[in-house]
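S.K.: the following block contains a protein sequence and its predicted model.
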Amino acid sequence: RSRIARELAHARAGERQSQEARLRETEEARDRAQARAKEVEAARDLNDRLSAQLRRLQAQVAELQARETERGWILTLAGDLLFDAGNAAIKPGGRRALGNLARFMREHAERKIVIEGFTDDRGSPEANQRLSERRAAAVRDVLVREGIEPERIAAHGFGGAYPVASNSDAAGRQLNRRVEILIGETVGRAATGGTASKNGASGAR
């Protein structure tokens, strides 16, 4: 009888251990499922936030009237809007346009820009190079005064290089007198400055 009792007790203990093991497995499986569900929910929330940020960014870029290119988003500001002829002082209308850009930059602190100044081909190449550099620097200075960190802004001048229209008539020359602002993380046409860029750059738009 005592042997039978011991065997029964042993069997009950084994069954209890098996039940406890199954219970632990069930609880662990439930915990894993809950953790996975939380991961999926977190990933969904992150995706929703990123999608909303992207839509907001695209809307703001569209408001700036920037266009998407292989180089990134480019905002083109007419030179006649920003400057008087032969001058690098920014006009009031240009300051308003740059104010919109500064607001965009403040809202998107991860973004950097490259400012590129261009002229038509009237006058000497040296004078046009200097003027384009001064104009790019003037745009940069306005943005810095608006609170944008200098390290987020690069400014280069390219003189009469990279025309977007013919310089044979007034309308074409007006289009070539411009400032282009590249929005993104790229270094632009060159990272070394205006004169070196003009001499070493290759490839038109």
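M.R.: Cool, the structure landed. Residues are numbered from 1 along each chain as shown.

S.K.: drop to CA atoms for contacts and neighbour counts, all remaining ones
M.R.: OK.

S.K.: from the chain's centroid, how far away is the longest helix belonging to the chain?
M.R.: Longest helix in the chain by number of residues (criterion: DSSP state H): helix 2-63. Remark: helix 2-63 is offset 38 Å from the chain centroid, using C-alpha atoms, centre = their mean, to the nearest Å.

S.K.: how about the residue most central in space within the chain, what does it touch?
M.R.: Against the mean C-alpha coordinate of the chain, by C-alpha atoms, centre = their mean, the closest residue is Gly184 at 3.4 Å. Gly184 makes contact with Gly72, Trp73, Arg111, Lys112, Ile113, according to C-alpha atoms under 8 Å, 6 or more residues apart in numbering.

S.K.: this is the other structure I want to compare:
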Amino acid sequence: MSGKTLLITGASSGIGAATAKAAAHAGWNVALLARSKDKLESIAGDIGDGALAVECDVTDREQIRDAIAQTVSHFGSLDAVFANAGKGLEKSGIENGDPDEWHDMIHLNVLAVLYTAHAALPELRKTKGQFVITGSKAGRDHMKGSVYSASKWFIQGLGENLAEEMREWGGKCTTITPGMVDTAFFDEAKPTKLQPEDIADAVVFAIEQPKTSCVREIHLMPND
């Protein structure tokens, strides 16, 4: 358990799990947060002593505060956070959409990111650390009736605003904005699209930059 520490939300599968493995390979300690304890422990077991599995519902402010405290207690510091947890919608459009779905999605895609940042910034200030967020191409485009897209537009704005706030004390913020990624987000496999490992490599690239450089956005698109 040496080196810097990265905390990842939504770490039980897909982009989060791939990032945990890539960061560990690069020498980082990783704290893995999600609600699926068994999946987290399996991934942490594969990584080894440099991984900590923490069962956590990131829409619960107390749980995210406790998870960050556990991470700092276990590894000694917090150097970067990857706010990756998010979800889409079953029903599209606004007129025909489901407000209950919107409620749950906004709590995860928007409020949970804010809760994570609010809880993590005091620790990141100590290390002049970095906050990374999973955005989306959908947050850069106007998509007909898409509430999901609107939630990612929020992330696009938050990333730049947070970067300016953190810059005052030497911290950084990066928004990762991928196009279609082959994850469980989609019902069918997308083998020719971006892979979770592609996004993981982008996160590691961002957090491995020298102190003089802040990569504020990485926009990735599938090459097919």
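M.R.: It's in. Just so we're clear, the structure is a prediction, and the values are computed from it rather than from any experiment.

S.K.: what's the TM-score here?
M.R.: Superposed pair, TM-score by TM-score structural alignment, normalised by the length of the first structure: 0.38. Supporting alignment: 126 aligned residues with a C-alpha RMSD of 5.3 Å.

S.K.: out of the contacts of Gly184 of the first structure, which are buried?
M.R.: For those, a burial check counting by 16 or more other C-alpha atoms under 10 Å picks out Trp73, Lys112, Ile113.

S.K.: would you list those residues in a markdown table and tack on secondary structure and distance to Arg135 of the first structure?
M.R.: Shown next, in a markdown table, are those (DSSP: H, G, I helix; E, B strand; the rest coil; distance: C-alpha to C-alpha, whole Å):
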| residue | secondary structure | distance to Arg135 of the first structure |
| --- | --- | --- |
| Trp73 | strand | 20 |
| Lys112 | strand | 19 |
| Ile113 | strand | 15 |
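
S.K.: return the member of those nearest to Leu131 of the first structure.
M.R.: Using C-alpha to C-alpha, Ile113 comes nearest to Leu131 of the first structure of those, at 20.0 Å.

S.K.: tell me which element the residue nearest to the closest one when sequence neighbours are not counted falls in.
M.R.: Ranked by C-alpha to C-alpha, 6 or more residues apart in numbering and with sequence neighbours excluded, the top spatial neighbour of Ile113 of the first structure is Ile183, at 4.7 Å. For Ile183 of the first structure, the element it lies in under DSSP states H and E is strand 178-184.

S.K.: show the subsequent helix or strand relative to that strand.
M.R.: helix 194-200.

S.K.: for that following helix, which positions count as buried?
M.R.: Neighbour-count burial for helix 194-200 of the first structure, with 16+ other C-alpha under 10 Å as criterion, is recorded at Gly194, Thr195, Ser197, Lys198.

S.K.: what packs against the helix or strand containing Val203 of the second structure?
M.R.: Under the criterion of DSSP H and E, Val203 of the second structure resides in helix 196-207. Under the contact criterion of 3 or more C-alpha pairs under 8 Å, 6 or more residues apart in numbering; DSSP states H and E, helix 196-207 of the second structure touches helix 14-25, strand 172-178.

S.K.: need the winner for burial among these.
M.R.: Across those, the average number of neighbours (mean count of other C-alpha atoms under 10 Å) peaks for strand 172-178, which reaches a mean of 26.

S.K.: what helices or strands is it leaning on?
M.R.: Counting contacts by 3+ C-alpha pairs under 8 Å, 6+ apart, strand 172-178 of the second structure packs against strand 130-134, helix 147-167, helix 196-207, strand 217-220.

S.K.: before we move on, the earlier item: residues contacting the residue nearest to Ile113 of the first structure?
M.R.: Residues in contact with Ile183 of the first structure (C-alpha under 8 Å, 6+ apart) are Gly72, Trp73, Ile74, Leu75, Arg111, Lys112, Ile113, Val114.

S.K.: helix, strand, or coil at the last one?
M.R.: Reducing the assignment at Val114 of the first structure to three states with DSSP: H, G, I helix; E, B strand; the rest coil gives strand.

S.K.: hmm, it is touching Ala155, no?
M.R.: Yes - Val114 of the first structure is within contact range of Ala155, at 5.8 Å (criterion: C-alpha atoms under 8 Å).
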